[in-house]
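Participant: Fold the following, please.
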Amino acid sequence: MTTEGHIAALERRHQELDREIQTEMQRSTYDDMRITALKRKKLVVKDELTKAKGSVAH
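Facilitator: Predicted coordinates for the structure are as follows:
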């Protein structure tokens, strides 16, 4: 996969996790543990995205 393709995949995954978090929070009885886990995953993806974009700049 090219670097640009990898970045695009990471961006899609980040957006997907954001949608999952929003969907879970809209439930009347949402699961705090699930939301926390999703937010952690989203942060990991964001870190990977930042690193990938940084490598393109160099």
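Participant: going forward, measure contacts between C-alpha atoms and count neighbours the same way
Facilitator: Noted.
Participant: show me the contacts for residue 50.
Facilitator: If you count contacts by C-alpha atoms under 8 Å, 6 or more residues apart in numbering, residue 50 has none.
Participant: I'd like the structure of this one too, to check against the first:
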Amino acid sequence: MTIQAHLESLEKKHGALEEELRTALTSPSSTDRHIYELKRRKLRIKDEMHRIKEMTRH
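Facilitator: Have a look, this model is predicted:
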């Protein structure tokens, strides 16, 4: 997998998590723990995308 393909894959995962988080935030059955996990996973993906972008700039 190329770096660009990996970035695109991460961006898709990030977008899917964003959508899942939006749904969870509006659902009364969502627990705080579930919302926390979604946010944590989303942040990890965002951090990984940032690291990859920084590596390719240098």
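Participant: Give me the aligned partner of residue 25 of the first structure over in the second structure.
Facilitator: Counting by TM-score structural alignment, residue 25 of the first structure lines up with residue 25 in the second structure.
Participant: swap that for residue 40 of the first structure, please
Facilitator: Residue 40 of the first structure maps onto residue 40 in the second structure, by TM-score structural alignment.
Participant: I'd guessed residue 21 of the second structure sits against residue 35; true?
Facilitator: Yes. With contacts counted by C-alpha atoms under 8 Å, residue 21 of the second structure reaches residue 35, the gap being 6.6 Å.
Participant: of those two, who's got more company?
Facilitator: Counted by other C-alpha atoms under 10 Å, residue 21 of the second structure and residue 35 do not tie: residue 21 has more neighbours, with 20 against 16.
Participant: can you tell me how far residue 56 of the first structure sits from residue 16 of the first structure?
Facilitator: Residue 56 of the first structure is 23 Å from residue 16 of the first structure, where distance means C-alpha to C-alpha, to the nearest Å.
Participant: And the two? Which one has more around it.
Facilitator: Taking other C-alpha under 10 Å, residue 56 of the first structure and residue 16 do not tie; residue 16 has more neighbours (13 against 10).
Participant: which stretches of the second structure form helices?
Facilitator: Assigned helices in the second structure, in chain order: 3-26, 32-57 (criterion: DSSP state H).
Participant: In this model residue 36 seems to touch the match of residue 25 of the first structure, though I could be wrong.
Facilitator: No. The pair residue 25 of the second structure / residue 36 is not scored as a contact, 10.5 Å apart, by C-alpha under 8 Å.
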